[in-house]
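Q: I would like to see how this sequence folds:
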Amino acid sequence: MIVLGIETSCDETAAAVVRREPDGRGTILSNVVLSQIAEHAAFGGVVPEIAARAHVAALDGIVAAAMAEADVGFGDLDAVAGTAGPGLIGGLIVGLSTAKAIAFAAGKPLVAVNHLEGHALTARLTDGLAFPYLLLLVSGGHSQILLVAGVGDYRRLGTTIDDALGEAFDKTAKLLSLAYPGGPAVERAAASGDPARFALPRPMLGRPGCDFSFSGLKTALRVEAEAAAPLSEADVADLCAGFQAAVTDVVRDRVGRAMAGFAAEFPGVDAPALVLAGGVAANRAIRTGLAEEAQKRGFRLVAPPGNLCTDNGAMIAWAGIERLSQGLADGLDAPARPRWPLDALSEPAYGAGRKGAKA
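A: Have a look, this model is predicted:
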């Protein structure tokens, strides 16, 4: 089975071709990603209108490059998969419309993929992971802990009730006049800082459940930064180190509670897995803390390669393969959905507004 995957939910224009082998393994034939970081750097974050226009300009070339690298034609495909949500509506429309056009012209099935499902199933592509397992998804738009029990069978154990973790990193970097994207910039500055100098809070630490909250931490950091102004390079390093340490403690605590619940619900699972996904999962301090927590609780940490943790077309193609294998395909009227919780049964997160959960 060979599927073309198209991903345009945020600021990466991506296309990939993935083949499922007869033994069930996945082979990535091509995976082309064009980042828009340069276009958005001056604004300190993603500008939806700029992102959508950039997708329009680049996507045809990206798809052509992915098909050429894979050495396949549209007639060789078994299906076309496109991200239908959640994400920025302009970008979603560009990518999903392109996927529909290719599927229609080539006479192939369309699979409208939930972006979060792409992340949730990536470890099955890279590591052949069996169900069930835990997934921690932390990126600029999402902070969730999910129980992945099967294709289309997901339970959200925790989510953010305000900012996503990547968003908090970006806003912290902007506050401290660091470069965009904020995650790598804060991590670099934190390397030379003293994490104990500023007394920053650990929101939700020790609280029941697995939800996250980062807005209070962000506000506390701003108050400390204003009190210490004008900031020296050492001040910035110490603030970043304190922020990163607080985030690591919170994530470790929240995920630890999820692992305890998973172990109680699935006592027969031998060496259960905790899967990391999303750009923030590349942060070394967070990854080290989670590795320690996983080892303590008898879990193994599974982290796909960095280029497959961030947004990419291969995860969308693989999710298309997984869904198509279950007989799941979509009509050409499948809508783009800016909000689309992976676990449709979960209650909306606090403060998420009339459109429901932030995801």
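
Q: can we go C-alpha only for contacts and neighbour counts from here?
A: Will do.

Q: all helices of the stretch 101-250 of the chain, in order?
A: 115-127, 165-175, 182-190, 215-228, 233-265 (DSSP state H, counting those that start in this stretch).

Q: helices or strands up against the following helix or strand past the longest one?
A: Read in the C-terminal direction, the helix or strand following helix 233-265 is strand 273-277, with elements assigned using DSSP states H and E. Counting contacts by 3 or more CA pairs under 8 Å, 6 or more residues apart in numbering; DSSP states H and E, the secondary-structure elements packed against strand 273-277 are helix 115-127, strand 133-138, strand 300-302.

Q: and with 10 Å instead?
A: helix 115-127, strand 133-138, strand 143-150, helix 233-265, helix 284-296, strand 300-302, helix 306-309 (3 or more CA pairs under 10 Å, 6 or more residues apart in numbering; DSSP states H and E).

Q: For Leu157, find the nearest of these.
A: strand 143-150 (5.4 Å; CA to CA).

Q: One more, so I can put them side by side:
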Amino acid sequence: MGESIYQNLARHLSSLGMGYPQKEELLEILRENFTPQEAEVALAIPTKTIPFEPALVSKIAPHLNIPKDELEQILSNLAQRGLLYSKRMKDREMGYALQQFGYGFPQTFFWKGVDTPNAKKLADLVVRYSRSEQLQEAYGETETKAFRYVPAIPSLDPESHAVFPFEMMEELIKKVRKIALVHCPCRATAHLIGKKRCDHSLANCIKYDELAEYLIDKDIGKEITKQEALDIIKKSEEAGLVHMVDNAREGIKHTCNCCGCCCWSVGTIRRKKIPRDVLMATYFLRETDQELCTGCGACVDICPVNVIRMEGDFPVVDKEWCIGCGVCAVPCPTSAVKLMRRSDTLPPKDFKELHKQILRERKWQ
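A: From the prediction side, this is the model:
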């Protein structure tokens, strides 16, 4: 098999709905994590699927000349190491899926929060791999964006305009059945490579339902209650962190609580490396009630993307870069900050429809 097996696997992974950008560092990451035989097995797993949609072992096996018992052991081992997503299906047979970009890769390397020589090596590779050019390739090529920001609770005013349940973190969390807590891969990576940029909590990345079940089963994440999740949301808002979720109205799998220091999305926008709308779905922009505003400047200090400045006695927002996260409303002493909807556009109905739409836009479905 030799080196060509990793090149083939890299191409295979690039054809996922959330495909891996091609770069030399990707080959290094694959060499570090897959034996040639494991790479061969991964090549037999379908790519034209939505994230976390498993293929049965009985569907994978015909593409390989490996005894079924041995194949099951290889797949199980890859899943245990976080390299594949796994789920027991209705007929009790195991199903496996490739980790998609932003949906397990490269996050599973860091969700557990381990600090080992191997984790440090992978962190260095991942940082070099996840440059702005690769992020733009992964997230910028479709009109439909994989992720959106959910406004901080104090920024929404249901009395002045309609607020949908999917625009409130409490309502999203009410609907889930299983929750797992993991480490923030962005901050964990920064710590591992010795470039700690902030003191924000590491353990505040929240996963839901089948993704949560997988992470708990593999001892990558720990189960938490809905109230514990809501407490994390509140503390994150108070710390100036941004809620990022899947760009869907229902069935979300993630809530990342992001900082402008380390986050691949918020940090990239803060540094103005990629235009906001190329990278993320932004449904709100900040407005200021000047009659209520006292000009205290608290919103300037907390803005995670650094787009608010004082002009005279009032804050001014650069709306080309505002992400509509509502974090600036949290410290406002007079409730002068509110978010206004950008348009009537709504996120796709659910997680499945979101990723089917992305597959269609990539012309892979």
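
Q: Fetch the TM-score of the aligned pair.
A: For this chain pair, the superposition-based TM-score is 0.25 by TM-score structural alignment, normalised by the length of the first structure; 173 aligned residues with a CA RMSD of 7.7 Å.

Q: follow-up on the earlier one: could I get the helices and strands packed on strand 273-277 of the first structure as JSON lines with distance to Val32 of the first structure?
A: Below are those laid out as JSON lines (distance: least, CA to CA, whole Å):
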{"stretch": "helix 115-127", "distance to Val32 of the first structure": "16"}
{"stretch": "strand 133-138", "distance to Val32 of the first structure": "22"}
{"stretch": "strand 143-150", "distance to Val32 of the first structure": "25"}
{"stretch": "helix 233-265", "distance to Val32 of the first structure": "31"}
{"stretch": "helix 284-296", "distance to Val32 of the first structure": "25"}
{"stretch": "strand 300-302", "distance to Val32 of the first structure": "23"}
{"stretch": "helix 306-309", "distance to Val32 of the first structure": "10"}
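
Q: roughly how far apart are Tyr214 of the second structure and Ile74 of the second structure?
A: 17 Å (CA to CA, to the nearest Å).

Q: Compare the two and say which one has the larger neighbour count.
A: A direct count of neighbours by other CA atoms under 10 Å for Tyr214 of the second structure and Ile74 places Tyr214 higher, at 23 against 17.

Q: Helix, strand, or coil at the more buried one?
A: helix (DSSP: H, G, I helix; E, B strand; the rest coil).

Q: Can you tell me which of the helices and strands packed on strand 273-277 of the first structure is most buried?
A: Mean neighbour count (mean count of other CA atoms under 10 Å) peaks for strand 133-138 among these, with a mean of 25.

Q: Just want the angle from that one to helix 165-175.
A: Orientation check (axes from the mean of the first three to the mean of the last three CA atoms, to 10 degrees): strand 133-138 of the first structure against helix 165-175 gives 20 degrees.

Q: Which strands or helices does strand 133-138 of the first structure pack on?
A: If you count contacts as 3+ CA pairs under 10 Å, 6+ apart, strand 133-138 of the first structure packs onto helix 115-127, strand 143-150, strand 153-159, helix 165-175, helix 233-265, strand 273-277, strand 300-302.

Q: As a check, name the ranges of all helices in the stretch 51-200 of the second structure.
A: Under DSSP H, counting those that start in this stretch, the stretch 51-200 of the second structure gives helices at 57-60, 68-80, 117-129, 132-139, 169-174, 185-192.

Q: quick one on the thing from earlier: a markdown table for the helices of the stretch 101-250 of the first structure, including distance to Glu69 of the first structure?
A: Below are the helices of the stretch 101-250 of the first structure laid out as a markdown table (distance: least, CA to CA, whole Å):
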| stretch | distance to Glu69 of the first structure |
| --- | --- |
| helix 115-127 | 19 |
| helix 165-175 | 32 |
| helix 182-190 | 30 |
| helix 215-228 | 43 |
| helix 233-265 | 39 |
